[in-house]
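**Student:** Got a predicted structure here, sequence first:
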Amino acid sequence: MRTGNEPTTARSPLRMRFWLSLWGLIWTAFGTAVFALVGRPGWAAACGVLFLVVVVDLAMVVRHLRQGPHWQPGRDIPPYEPDHGGTGPRR
């Protein structure tokens, strides 16, 4: 929930997630290749599945980075009123 006191210079963790995904992509590709070469098909398949997960995550991160900040509220959007409790529906 936005309270109106968020920092104006907050940064998205997408760049960090991008670099961690690249790191994971390298290690899963390496693991898949090594396990396939030493004759461990189960471990190679597990690394291959992780490789696919990392590729999908990396594609989503790149997509979000290319979209830019258009989905985030800008300075012209007023902050939400803080929730003071007691007036909304109970969960």
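**Tutor:** Everything's here; your move. All figures in this text were calculated on a predicted structure; none of them were measured in a lab.
**Student:** only C-alpha atoms for contact and neighbour calcs from this point on.
**Tutor:** Will do.
**Student:** Next one: Arg75 relative to Trp23, how far apart?
**Tutor:** Using C-alpha to C-alpha, to the nearest Å, we find Arg75 at a distance of 35 Å from Trp23.
**Student:** Looking at the two, which is more packed in?
**Tutor:** Applying other C-alpha atoms under 10 Å to Arg75 and Trp23 shows that Trp23 carries more neighbours, namely 12 against 8.
**Student:** what's the helix or strand for that one?
**Tutor:** In the assignment (DSSP states H and E), Trp23 maps to helix 14-37.
**Student:** and here's the other structure:
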Amino acid sequence: MRSGNEPVTARSPLRLRFWLSLWGLIWAAAGTAGFTLAGRSGWAAACGAVALVAVVDLAVVVHHIHQGPHYQPGPDIPPYEPPRH
């Protein structure tokens, strides 16, 4: 459980999740194209579904990154302390 008081050196997994989703999107799109050219419509549809999931995940991750360092995942999580300058 998060306390909202994480260490100063804590890192957000959002950038890693962004790159992994992008990597998955590239491979899923390539799989969709390859299976379509090979005439395997079932596999092409499966890869297309994975590509769609990757696109949605990328959109969510980019939205969370744009919210900045004070993104709060839910109302049950206490707020962060204000930044000290």
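**Tutor:** Received the coordinates, thanks. Just so you know, these numbers come straight off a predicted model, no measurement behind them.
**Student:** List of residues touching the helix holding Trp23 of structure 1?
**Tutor:** The contact list for helix 14-37 of structure 1 (C-alpha atoms under 8 Å, 6 or more residues apart in numbering) reads 41, 43-48, 50-51, 54-55, 57-58, 61-62, 64-65.
**Student:** which of these count as buried?
**Tutor:** Buried by 16 or more other C-alpha atoms under 10 Å: 44, 47-48, 50-51, 54-55, 57-58, 61, out of these.
**Student:** Take those and lay them out in a markdown table including distance to Pro7 of structure 1 and secondary structure.
**Tutor:** Formatted as a markdown table, those follow (distance: C-alpha to C-alpha, whole Å; DSSP: H, G, I helix; E, B strand; the rest coil):
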| residue | distance to Pro7 of structure 1 | secondary structure |
| --- | --- | --- |
| Ala44 | 45 | helix |
| Cys47 | 40 | helix |
| Gly48 | 40 | helix |
| Leu50 | 36 | helix |
| Phe51 | 36 | helix |
| Val54 | 31 | helix |
| Val55 | 32 | helix |
| Asp57 | 27 | helix |
| Leu58 | 27 | helix |
| Val61 | 23 | helix |
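**Student:** And the residues you listed, which is closest to Ser12 of structure 1?
**Tutor:** Nearest to Ser12 of structure 1, judged by C-alpha to C-alpha, of those is Val61 at 11.0 Å.
**Student:** which parts of the helix holding Trp23 of structure 1 are buried?
**Tutor:** By neighbour count on 16+ other C-alpha under 10 Å, the buried set for helix 14-37 of structure 1 is 18, 21-22, 24-25, 28-32, 35-36.
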